[in-house]
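Participant: got a predicted model here, sequence first, then my questions.
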Amino acid sequence: MASDSPPPTAEEIAYHDCLKKQGVAIVYTDYGAPRVDKSKPWNEEAHKACEPLLPPPAKPQPADPAQVTAAQKESACLRAEGVSWYPDPDPVTAQIDERRGTPEQWTALKRDHIDALKKCRPER
């Protein structure tokens, strides 16, 4: 399957190899990039141990104003629907920082707030 995603970097591979040695379940994308298996419990000790190997984040790409506005409306809508912890998007990139919120909160969002997600993300 073709992908526009670049192949994994040596840093990504080293970081995920470290996590794997620490007992973290790793899955691979269609284009071979290693990722943490989010269906498994979070292992804070492993992530802290491997943090020095974590590659620097990619430089964020600015979103157009319509995307920023849509992301802001989505965040406000989800909070109004009872997801009080849901963060505001980045005002430049429109991205949600998933470090704001625990892995348990993100899992619960997808499990317990399906109706809110459908209401607040009608185009998805």
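Facilitator: Right, received. Where do you want to start? Residues are numbered from 1 along each chain as shown.
Participant: from here on, just use CA atoms for contacts and neighbour counts.
Facilitator: Noted.
Participant: for Arg111, pull up the helix or strand it's in.
Facilitator: Per DSSP states H and E: Arg111 is located in helix 103-112.
Participant: actually, Val27.
Facilitator: strand 26-28.
Participant: one more to weigh against that first structure:
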Amino acid sequence: MPVRPLLPRIAAAALFASLLATGCSSGGSSEAKSENKDMNDNASKVSAQAKCADLLPDEASAAPALSAFVAKVRKFSACVHENGFPEYPDPDPTSGQVDATVNQAEKYHTPDFVVAVKKCSPA
């Protein structure tokens, strides 16, 4: 089971919620969608993405936020190493994603790890 940073999941949920709130969807009522369209229909996805493309950040504006995120995850990982978990995985240098094997993940379901996380997390 991978151990992943919470921030990307929160950002994805916020983006999804903002797209729903602004009406960016494949169109039509939910009843019509369920009757007339397969929700996994690729054409519907492409259409929805095209309608909302102007709401997505371009790569240049997203890069500083991603760099800052990766730096925070690196700092967190280093702190966890220093606080009793030297085997804690380092984040991917590009995405900031932290992957742990199932065997490693079991080590992180302990009270000691919770203490380390609280100590290493930003206030």
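Facilitator: Perfect, thanks for sending it. From a predicted model like this one, the values you see are computed outputs, not experimental measurements.
Participant: superposing both, give me the TM-score.
Facilitator: TM-score for the superposed pair, counting by TM-score structural alignment, normalised by the length of the second structure: 0.44. Supporting figures: 66 aligned residues with a CA RMSD of 2.9 Å.
Participant: quick revisit: just checking, what packs against the helix holding Arg111 of the first structure?
Facilitator: Helix 103-112 of the first structure sits against no helix or strand, with contacts defined as 3 or more CA pairs under 8 Å, 6 or more residues apart in numbering; DSSP states H and E.
Participant: downstream of it, the next helix or strand is which one?
Facilitator: Using DSSP H and E, the helix or strand that follows helix 103-112 of the first structure towards the C-terminus is helix 114-120.
Participant: so which elements touch that next one?
Facilitator: Checking 3+ CA pairs under 8 Å, 6+ apart, helix 114-120 of the first structure ends up next to helix 65-80.
Participant: returning to what we had before: contacts for the strand holding Val27 of the first structure?
Facilitator: 16, 19-20, 34-37 (CA atoms under 8 Å, 6 or more residues apart in numbering).
Participant: so what's the residue count around Lys107 of the second structure?
Facilitator: 15 (other CA atoms under 10 Å).
Participant: over to Gln67 of the first structure?
Facilitator: Gln67 of the first structure, neighbours per other CA under 10 Å, totals 16.
Participant: hang on, the earlier thing: just after the strand holding Val27 of the first structure, pick out the following helix or strand.
Facilitator: That would be, after strand 26-28 of the first structure and using DSSP H and E, strand 34-36.
Participant: okay, now Ile13 of the first structure: neighbour count?
Facilitator: Close neighbours of Ile13 of the first structure, defined as other CA under 10 Å, add up to 18.
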